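Colleague: The sequence and its predicted three-dimensional model are supplied below.
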Amino acid sequence: MTRWLQGNAPDSHAALRAGASLAAITALEGDLGIRIPADLRALSRLTAGDKGVDGGGCLPGNQALMSLHEVADFYREQLDSQAHQDTLNARRPEYDRITVWKPAWIPVVPYGPADRTSGLYVDAATGYLGRWSRYNEGSGDERDTLVTYLEDVADMLEAPALATRDKPGLVGGALVWGSRLDSVQEERWQPLTG
């Protein structure tokens, strides 16, 4: 993906943060209190997040990768929210209890570079991606790992005619996915073909 971005969407490539050091990843593990799965470790070494271009990241739905700092901050916020729910859950019947966040969930892909209303997390216990949403949207039927998700995205860039999740295109030098075009982008968006 990074090679494709470099050759075809230089603005999106420039928005990728430099890879994290092993020390930074180890520090994140200490901060979260869990082991970072190997696939997320490898991705973080390659790029430690996506700053986005014009409010959109380089992943389907114009979602973006979180920086390690953002991962730690959001994780703590979610655990604090779950602690509050646990207090309320103590008075609720079991069928009515709310789970906002589990300690094994590591956030990786928010809705947008500055939008944390929903997104994807890696479940460190299972290795699968899951979806969080402030609005209790469904998680969907797909059971991807981070690797299969990123391979699927790379395949959509190489063979856009086969894209099933979203349709990739370009606005100038930025990768922009068709599902979340705004009115300004819509006029300039050039869908990828192939």
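Modeller: Arrived safely, thanks for sending.

Colleague: From here on, just use CA atoms for contacts and neighbour counts.
Modeller: Will do.

Colleague: Neighbours of Thr100, how many?
Modeller: Just to correct that, residue 100 is Val rather than Thr. Neighbourhood size, Val100 [other C-alpha atoms under 10 Å]: 18.

Colleague: Quick check: it touching Gln82?
Modeller: Yes - checked against C-alpha atoms under 8 Å, the pair Val100 and Gln82 is within contact range at 5.4 Å.

Colleague: Overlap of the contact sets of these two?
Modeller: Common contact partners of Val100 and Gln82 (C-alpha atoms under 8 Å, 6 or more residues apart in numbering): none.

Colleague: Tell me which residue of this protein is furthest from the middle?
Modeller: In the chain, Arg91 marks the outermost C-alpha relative to the chain mean, sitting 33.9 Å out by C-alpha atoms, centre = their mean.

Colleague: Helix, strand or coil: sort out it for me.
Modeller: At Arg91, secondary structure determined by DSSP: H, G, I helix; E, B strand; the rest coil is coil.

Colleague: Look up how far Gly112 lies from it.
Modeller: With distances taken as C-alpha to C-alpha, to the nearest Å, Arg91 is found 35 Å from Gly112.

Colleague: ok, which stretches of the chain are strands?
Modeller: Remark: strands assigned in the chain by DSSP state E are 105-112, 115-123, 129-133, 168-171, 174-177, 190-191.

Colleague: Just say which of those strands is most tucked in.
Modeller: Greatest average neighbour count among these goes to strand 174-177 (a mean of 28), per mean count of other C-alpha atoms under 10 Å.

Colleague: Can you tell me what sits against that strand?
Modeller: Contacts for strand 174-177 (C-alpha under 8 Å, 6+ apart): 5, 9-12, 53, 56-62, 166-170, 189.

Colleague: Restricted to helices, list the residues you listed.
Modeller: Under the assignment DSSP state H, the contacts of strand 174-177 contribute Leu5, Pro10, Asp11, Ser12 to helices.

Colleague: also this one, for the comparison:
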Amino acid sequence: MRRDAPDSYAALRPGASATALAALEAGLGVAIPLELRVLWQLTAGDDGSGGWGCLPGNRVLMPLDAVAAVHRRWMDARAREDARGAGRPGDERTAVWQAAWIPVIARGPADTTSGLYLDAATGYSGRWSRYGESPDEELDTLVTYLEEAADMLASPALATRDTPGLIGGTLVWRSGLGPAAEGGREDRWRPLAG
């Protein structure tokens, strides 16, 4: 990324300190799994470049403050749902959010309406959305997701889920582009050479 997409590389935040991760862990009330801790020590988020994140679908690795805010928002929603369903049998209650779910990847740099979480209890990822879709498991681990993204960057011709490309010095994934407007940024998208 440093060579091919310098704008995207510059949007990656420096790694988090042990103190910052301990504070986040205390705020979440859940132990951060090792693979996520190591990732955040390398980079504590992606601020995006040109509105695009560097992960497939132009998603972003969430900054730690956004992780805490989204987790808190979902836990508050869970508390409200639990209060409404207090008299219902357990099998009739809706699972809005689990305390062990750590939001990791968001739809975009300024858009935390949907994304992926890491279930600290199982190690698998899942999707969340504020638009009423039920959270669901991906049955991918964070490591598997990141390895697949790295493979797509290393060998774009073999990419199956998405196609990496460039607009200037920004990494832009094909699936995150809308219909190209005449003369728009999308017209300048070029596949990443492998």
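Modeller: Yes, it's here. What you are looking at is a predicted structure, and each value in this text was computed from that prediction instead of being measured.

Colleague: care to give me the TM-score?
Modeller: Here the TM-score for the pair of chains, by TM-score structural alignment, normalised by the length of the first structure, is 0.92; 190 aligned residues with a C-alpha RMSD of 1.6 Å.

Colleague: With distance to Leu22 of the first structure added, can I get the strands of the first structure in JSON lines?
Modeller: As requested, the strands of the first structure are exported to JSON lines (distance: least, C-alpha to C-alpha, whole Å):
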{"stretch": "strand 105-112", "distance to Leu22 of the first structure": "17"}
{"stretch": "strand 115-123", "distance to Leu22 of the first structure": "19"}
{"stretch": "strand 129-133", "distance to Leu22 of the first structure": "23"}
{"stretch": "strand 168-171", "distance to Leu22 of the first structure": "32"}
{"stretch": "strand 174-177", "distance to Leu22 of the first structure": "29"}
{"stretch": "strand 190-191", "distance to Leu22 of the first structure": "38"}
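
Colleague: Which among the ones you listed is found nearest to Leu46 of the first structure?
Modeller: Closest to Leu46 of the first structure of these, according to C-alpha to C-alpha: strand 105-112, at 14.0 Å.

Colleague: corresponding residue for Ile25 of the first structure in the second structure?
Modeller: Aligned by TM-score structural alignment, Ile25 of the first structure pairs with Leu21 of the second structure.

Colleague: can you pull the contacts of that match?
Modeller: Taking C-alpha under 8 Å, 6+ apart, one finds Arg37 in contact with Leu21 of the second structure.

Colleague: measure it to Ala110 of the second structure for me?
Modeller: According to C-alpha to C-alpha, Leu21 of the second structure stands 22 Å off from Ala110 of the second structure.

Colleague: Ok, Glu148 of the second structure next?
Modeller: 24 Å.

Colleague: And stretch 16-36 of the first structure, what's buried?
Modeller: Going by neighbour count (16 or more other C-alpha atoms under 10 Å), the buried part of stretch 16-36 of the first structure is Leu16, Arg17, Gly19, Ala20, Ala24, Ile25, Leu28, Leu32, Ile34, Arg35, Ile36.

Colleague: Hmm, the fourth one is touching Gly49, no?
Modeller: No - using C-alpha under 8 Å, Ala20 of the first structure makes no contact with Gly49, being 9.1 Å away.

Colleague: center of the first structure, which residue is that?
Modeller: Closest-to-mean residue, the first structure, C-alpha atoms, centre = their mean: Val109 / 1.2 Å.

Colleague: Over in the second structure, tell me which residue corresponds to that one.
Modeller: Match for Val109 of the first structure (TM-score structural alignment): Ile105.

Colleague: what's its match in contact with, if anything?
Modeller: Arg59, Val60, Leu61, Met62, Gly115, Leu116, Tyr117.

Colleague: before we move on, back to that, in CSV: the buried residues of stretch 16-36 of the first structure, plus distance to Thr193 of the first structure.
Modeller: Listed next are those as CSV, based on distance: C-alpha to C-alpha, whole Å:
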residue, distance to Thr193 of the first structure
Leu16, 24
Arg17, 28
Gly19, 30
Ala20, 34
Ala24, 39
Ile25, 38
Leu28, 40
Leu32, 42
Ile34, 42
Arg35, 40
Ile36, 37
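
Colleague: Of these, which belong to helices?
Modeller: Using DSSP H, the members of those that fall within helices are Ala24, Ile25, Leu28, Leu32.

Colleague: I'd assumed Ala72 was in contact with the third one.
Modeller: Which is Leu28 of the first structure. Yes - using C-alpha under 8 Å, Leu28 of the first structure makes contact with Ala72 at a distance of 6.8 Å.

Colleague: Now do the buried residues in the longest helix seen in the second structure.
Modeller: Looking across the second structure with DSSP H, the single longest helix is helix 64-84. Buried residues in helix 64-84 of the second structure, counted by 16+ other C-alpha under 10 Å: Leu64, Ala66, Val67, Ala68, Val70, His71, Trp74, Met75, Arg78, Glu81, Asp82.
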